[in-house]
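Q: Have a look; sequence and predicted model below, questions after that.
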Amino acid sequence: MPVRRTGSYPLLFTMTTGKIIMKNTHVTPAIETGNIQRIAIKHLVKSPLNVRKKGSSGIGELAALIAAQGLIHNLVVTEQKKKNKKTGKYEVVAGGRRLDALNLLVAEERLSKESEVDCRIVGPEEALELSLTENSGREAMHPADLVMAYRNLTEAGLSPDEIAPRFGVSPLTVKRYLKLTHVSPTVFKLYAEDEMNFEQISALALTDDYELQERIWNSTPAWQRSGSTFRRLITGTEIDIRHSPLARFVGIEAYEAAGGLVRRDLFGKENEGYIQDAELLESLALEKLNQAVEAIKGEGHAWAQCHTTFDHLDRAEFVRARTIRREPTAGEQAAMDALDAEMEAIGAEFEGYDEETDEDGETYAALEKKSEAIQGKIAALNESLEEPDAADLAIAGVIVTVDHAGELRIERGLIRKEDAKKLPKEQGGETGLAASGQGEVARPVHSEKLTRMLTAHRSAAIQAEIMNRPEIALAALVHQLALQVFGSGYRANRIVQVNIEQTYLKKDAENIGQSRAAIAIEEKRVYWTERIEAAGQGGKTLFGWLLEQDLADLHDLLAFCTAVSLNTVSGRENAPSDGVAAIMTALSLDMADWWEPTPENYLLHVSKDRIIEVVGEAVSPQMAQTMTKMKKGELVESANAKLSGLRWLPDTFKAG
């Protein structure tokens, strides 16, 4: 009998050199202790009577707990019998996860399979009831309780590196939970009582200022109490590493080496945080840009400057140097002829493309990729034939800057407008200044980032409207097809040559998912997804199923698919283009039905003067006058309340 009874000693483990040493493992005479007996791990197997059938999770963590604390609760087992004969094995009816953890320790050679554990032996008649009892009525520990447990261990002198292996978690996990002990007792109580969720408290833990934590919670409307909102309010004057081209350009290591401070978000990824010294970051970026300027001085530019940002507004202060196309050399002409021949061959492949034999679209994708590569080579060759005009080159300079991806960008061949005026009159006209009638560029009201956010919301609203107007969706789709068929642009021939590219608006408007339009679109997407998936499960092809649908359903699906392809996002501030305005007018779109100014989507992104101007326009000049002395935070909160429900809209949303 592979059972050895012993006294009431629990099974204890001690961590030493990665092994587990059994305490009290000497052989003792069999001592009766009720129905608790010691059984070797090798003789334990899972019982088919165990009610927990779903695969176990968190076994590594449980194994670490057993390694550190010992097996606190005994297993419940029945003797295994086959054909009414005992096999020498014991089936575990309660404690399956503990058995998995013990077997993991054996597999890792941290425990011997001969090691014995306390087991309570029961009869088959009790087994199912005990298994059900153990697996019912259990509730996971609240994270707030875990936070306090970690804190108590820390106060007892243990470091996160020492605590982590005892619970089978990483030291970073322990540090994250300990960070929650830095919130005010009032905030922590709200979390412990489930009035605040983990995302909210982890965001408030970014600051150690108890007063600020409580003020943010109490002053933020319930519907706006999200982790992203709290992070923005706490780090409003800091620079988010994830979204800063300068941070990527300079490098966080270089910034910190220069003495810069970073507020780390323990609950984010390792590369996330907030730069607290914007001036130092700017200085380091300029230093690195100046090094790039030094490297290109020998190229013969009339002047060179470096800018940490250089957007379309900055570029509007310059004109491009004129270029003269030279004749290609014999070698260049031969290369162009060869590329043209390759394009003709690809065109023939497109002509002979069989969609039926390319179910996954890989063949077509390969053709497109090949075509794009050849077109890129042709464009590069053509560009190499363009040489700057000598007169323009004498006054043209270069701007060294940082692009949106945080990479070095060099803009060559730029002429300042005041320098362009010094050129002979006919040359000045050829630069494009006189022909375009450009004067001073008016400073826009909204930044490029805000303009993209606003136009993303405009796109979502148009999508939400047009998906319920199939007649307009059909007109928009036919309009696009007609442009392709009757326009001058080249497109390779393909059966039903229509491609829908769904727009992704979140990159320009992070909070777009909470907008009324996005919610309406998602509801319609779920509706059609469920219907189409059900058709597929019924064994029908999508085309065959569509043939069975009535015209109203086809119109509705057509409208939705057309809607999600619409994109009116732009970084240039102006009234909607003629095409956008035409669709808005056809839909009788009133953006006030879908959008209103809030701190997240407008007020925090404009100046105090602009907010006061908006209040003066939407409410009254007298009301705006009373707000001129307010600080930005107070002004935003006040304006948010006053503008609510007034249906004020910026010009970007007005079709005319």
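A: Nice, thanks for sending it over.
Q: C-alpha only now, for contacts and for neighbours.
A: Will do.
Q: Can you list the residue ranges for strands in the stretch 551-656 of the chain?
A: When assigned using DSSP state E, counting those that start in this stretch, the stretch 551-656 of the chain turns out to have no strands.
Q: also this one, for the comparison:
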Amino acid sequence: MAQAGTFVFLDYYGRLAIERGFVKPEAEDEDENGEALPSTSGAAKPKVPTISHSAALIEDLTAHKTAALRVELANNPDVALVAVVHAMLLSVAYPYNSEQSALQLTLTPERLEPSMKNAESCKGLSAFNDLADNYGHHLPGNPAELFDWLLEQPQDIVLSLLAFGAAHSVNAVEKKFTDRKKGIEQANQLGRALKVNMPDWFETTGDSYFKHVNRMTIELSLAEARGSEAELSVRAAAKKSEAVTIADRLVAGTGWIPSPLRIAPSEAEQELGAESIAEDEQFPQAAE
């Protein structure tokens, strides 16, 4: 004990604690007769007392922490906006860095090119790629700096980035086999809210549409776009290639687009349209 040392520290509850009897490894002990004993350097070093928790307790405590964070975040829309945008941007602007967010948001950017016959001609795809390049030039290069950078931005910038991140997840692609029918239907609701005018984004031509459908579809499309005379002009064509050329010429400038491209009207709008048609049939216009 004459050569031993003592540790004085505060325990878990903040109280003074003293641990005695620790000997440095290089020190030598002597017995009562003054004879040297073997060095303690080979003995195990004493451990400094530390606080330890089981995995189950850590899980329990951090669940409480998560609950508190959820409540506080729900009551702070400004920080919540930043947190959501931060999580989104990690997914779309910093590949393989989504784990750097505490929020478990799943954002799946669906690649559209594989679904397109001619992706290079798509106005929407080109415009969105330009938008991504523009935002990419302003975001910090290091994803670890993104959250603090977002906190420093004015809210209108953060809202713009929110819209940019959310836009990556929009998916209205109808595939042959899909379990997303309800989501695809909601895309029409989204389109109505955005007041999307699809003819601004797609031009119906021979290359973009008519050469990919059969003769009957070409004829019915022209009847819908230009009337019965246009339909007869297409029907009179000897070959499909001629029908495609005629349809391309006749539909130009009409703004007509195929039904899968259209933003479907709401149920109320459909009912209103049906009533209007019924009234027209009930009270036909008098001949001049």
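A: Arrived safely. These numbers were taken from a predicted model, which means no experiment stands behind them.
Q: which residues of the stretch 151-288 of structure 2 fall in helices?
A: 155-167, 181-194, 215-226, 228-235, 240-251, 267-282 (DSSP state H, counting those that start in this stretch).
Q: And the stretch 1-150 of structure 1, by the same measure?
A: 59-69, 96-107, 124-135, 143-155.
Q: Select, out of these, the one closest to V293 of structure 1.
A: helix 143-155 (52.3 Å; Cα to Cα).
Q: who's in contact with that closest one?
A: Helix 143-155 of structure 1 is contacted by residues 160, 163, 174, 177-178, 180-181, 188, 191-192 when judged by Cα atoms under 8 Å, 6 or more residues apart in numbering.
Q: What residues in structure 2 pair up with it?
A: The aligned range for helix 143-155 of structure 1 in structure 2 is empty, by TM-score structural alignment.
Q: Report the buried residues of that helix.
A: Buried positions in helix 143-155 of structure 1, judged by neighbour count with 16 or more other Cα atoms under 10 Å: 144, 147, 150-151.
Q: got it, and stretch 181-188 of structure 2?
A: 184, 187-188.
Q: Quick check: of these, which lies closest to A167 of structure 2?
A: A187 (11.8 Å).
Q: Per the alignment, the closest one pairs with which residue of structure 1?
A: By TM-score structural alignment, A187 of structure 2 lines up with V580.
Q: Kindly report the same for G255 of structure 2.
A: With TM-score structural alignment as the criterion, G255 of structure 2 pairs with R647.
Q: nearest residue to its match other than its sequence neighbours?
A: Nearest non-adjacent residue to R647 of structure 1, counting by Cα to Cα, 6 or more residues apart in numbering: A592, 5.1 Å away.
Q: what sits against the match of A187 of structure 2?
A: 568, 655.
Q: about what we covered before: could I get the helices of the stretch 1-150 of structure 1 as JSON lines with distance to Q200 of structure 1?
A: Shown next, in JSON lines, are these (distance: least, Cα to Cα, whole Å):
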{"stretch": "helix 59-69", "distance to Q200 of structure 1": "26"}
{"stretch": "helix 96-107", "distance to Q200 of structure 1": "33"}
{"stretch": "helix 124-135", "distance to Q200 of structure 1": "31"}
{"stretch": "helix 143-155", "distance to Q200 of structure 1": "13"}
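Q: Could you dump the helices of the stretch 151-288 of structure 2 into JSON lines and include distance to A63 of structure 2?
A: Below are those laid out as JSON lines (distance: least, Cα to Cα, whole Å):
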{"stretch": "helix 155-167", "distance to A63 of structure 2": "28"}
{"stretch": "helix 181-194", "distance to A63 of structure 2": "32"}
{"stretch": "helix 215-226", "distance to A63 of structure 2": "59"}
{"stretch": "helix 228-235", "distance to A63 of structure 2": "67"}
{"stretch": "helix 240-251", "distance to A63 of structure 2": "62"}
{"stretch": "helix 267-282", "distance to A63 of structure 2": "44"}
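Q: Identify the residue of structure 1 aligned to W201 of structure 2.
A: In structure 1, W201 of structure 2 lands on W594 (TM-score structural alignment).
Q: same check, this time on N129 of structure 2
A: Counting by TM-score structural alignment, N129 of structure 2 lines up with E522 in structure 1.
Q: again, but for Q155 of structure 2
A: Aligned against structure 1 - with TM-score structural alignment as the criterion - Q155 of structure 2 pairs with L551.
Q: Neighbours of its match, how many?
A: 11 (other Cα atoms under 10 Å).
Q: What of the one 4 residues further on?
A: Taking other Cα under 10 Å as the neighbour definition, H555 of structure 1 ends up with a count of 18.
Q: who's in contact with it?
A: Contact criterion Cα under 8 Å, 6+ apart gives 470-471 as the residues in contact with H555 of structure 1.
Q: and whichever strand or helix holds I324 of structure 1, which stretch of structure 2?
A: Element membership of I324 of structure 1, judged by DSSP states H and E, is strand 323-325. Counting by TM-score structural alignment, strand 323-325 of structure 1 falls onto no part of structure 2.
Q: And whichever helix or strand comes after that strand, what does it pack against?
A: Per DSSP H and E, the first helix or strand lying C-terminal to strand 323-325 of structure 1 is helix 330-351. If contacts are counted by 3 or more Cα pairs under 8 Å, 6 or more residues apart in numbering; DSSP states H and E, helix 330-351 of structure 1 sits against helix 362-384.
Q: What residues sit buried inside the helix it packs on?
A: Buried residues in helix 362-384 of structure 1, defined by neighbour count with 16+ other Cα under 10 Å: 364, 367, 371, 374-375, 378, 381.
Q: Structure 2: matching residues for that helix?
A: The aligned range for helix 362-384 of structure 1 is empty, by TM-score structural alignment.
Q: Check what contacts that helix and list those residues.
A: 332, 336, 339, 342-343, 346, 349-350, 353, 358.
Q: Tell me how far it lies from the chain's centre.
A: Between the centre of helix 362-384 of structure 1 and the centre of its host chain there is 31 Å, according to Cα atoms, centre = their mean, to the nearest Å.
Q: in whichever helix or strand comes after it, what counts as buried?
A: Next helix or strand after helix 362-384 of structure 1 toward the C-terminus (DSSP H and E): strand 386-388. Neighbour-count burial for strand 386-388 of structure 1, counted by 16+ other Cα under 10 Å, picks out P388.
Q: Check stretch 200-217 of structure 2 too.
A: For stretch 200-217 of structure 2, by 16+ other Cα under 10 Å, it's 202-206, 209-211, 215.
Q: Reformat the residues you listed as a markdown table; add distance to S259 of structure 2.
A: Formatted as a markdown table, those follow (distance: Cα to Cα, whole Å):
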| residue | distance to S259 of structure 2 |
| --- | --- |
| F202 | 12 |
| E203 | 13 |
| T204 | 11 |
| T205 | 15 |
| G206 | 16 |
| Y209 | 12 |
| F210 | 13 |
| K211 | 16 |
| R215 | 17 |
